[in-house]
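In: below is the structure, and that's it, no one-letter string:
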């Protein structure tokens, strides 16, 4: 199991609602959360996908957001 953190542009509850179905559809992703209270809007993910980092970046992009590993 791997836990990664990403700086994102997910700013509010509406943004979280938009990205939720995309992240929930990922295989190998155990759990995720977004802290919109901090400046970096940190997305924390835990999963066991082989290319978890790249898959998260692509999923965020498909949902209209950006993510950078921190």
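Out: Right, received. Where do you want to start? Quantities reported herein were computed from a predicted structural model and do not represent experimental measurements.
In: CA only for contacts and neighbour counts going forward, please
Out: OK.
In: ranges for the helices of this protein?
Out: 13-24, 52-62 (DSSP state H).
In: let's bring in a second one:
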């Protein structure tokens, strides 16, 4: 299991509700969360098969940016 972390522009619960369906439908993501309290709005993803670029593309489909940290 790999844990990947990203700096995002997911700023609020409304943004979180927009990105949730995209991350939930990705079958290779076992668990994910966004720390809205963090200055960088850190998205943490646990996956066994996806690489950082694939997760980044999933977040971009929802209209948000993700930068590996």
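Out: Great, that's in hand. Keep in mind it's a predicted model, so treat the numbers as computed, not measured.
In: what does the TM-score come to for these two?
Out: Overlay of the two chains. TM-score (TM-score structural alignment, normalised by the length of structure 2): 0.95; 69 aligned residues with a Cα RMSD of 0.8 Å.
In: switch the helices of structure 1 over to CSV; also include distance to residue 46 of structure 1 and mean neighbour count.
Out: Formatted as CSV, the helices of structure 1 follow (distance: least, Cα to Cα, whole Å; neighbours: other Cα atoms under 10 Å):
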stretch, distance to residue 46 of structure 1, mean neighbour count
helix 13-24, 11, 14
helix 52-62, 9, 17
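In: between the ones you listed, which one is nearest to residue 2 of structure 1?
Out: The closest of these to residue 2 of structure 1 is helix 52-62. By Cα to Cα, the value is 8.3 Å.
In: how far apart are that closest one and its match in structure 2?
Out: Mean deviation of helix 52-62 of structure 1 relative to structure 2 after superposition (mean Cα distance after the TM-score superposition for structure 1): 0.9 Å.
In: next, the angle helix 13-24 makes with that helix.
Out: Orientation of helix 52-62 of structure 1 against helix 13-24 (axes from the mean of the first three to the mean of the last three Cα atoms, to 10 degrees) gives an angle of 130 degrees.
In: list of residues touching helix 52-62 of structure 1?
Out: Here helix 52-62 of structure 1 makes contact (Cα atoms under 8 Å, 6 or more residues apart in numbering) with 4, 19, 22-23, 28-29, 66-69.
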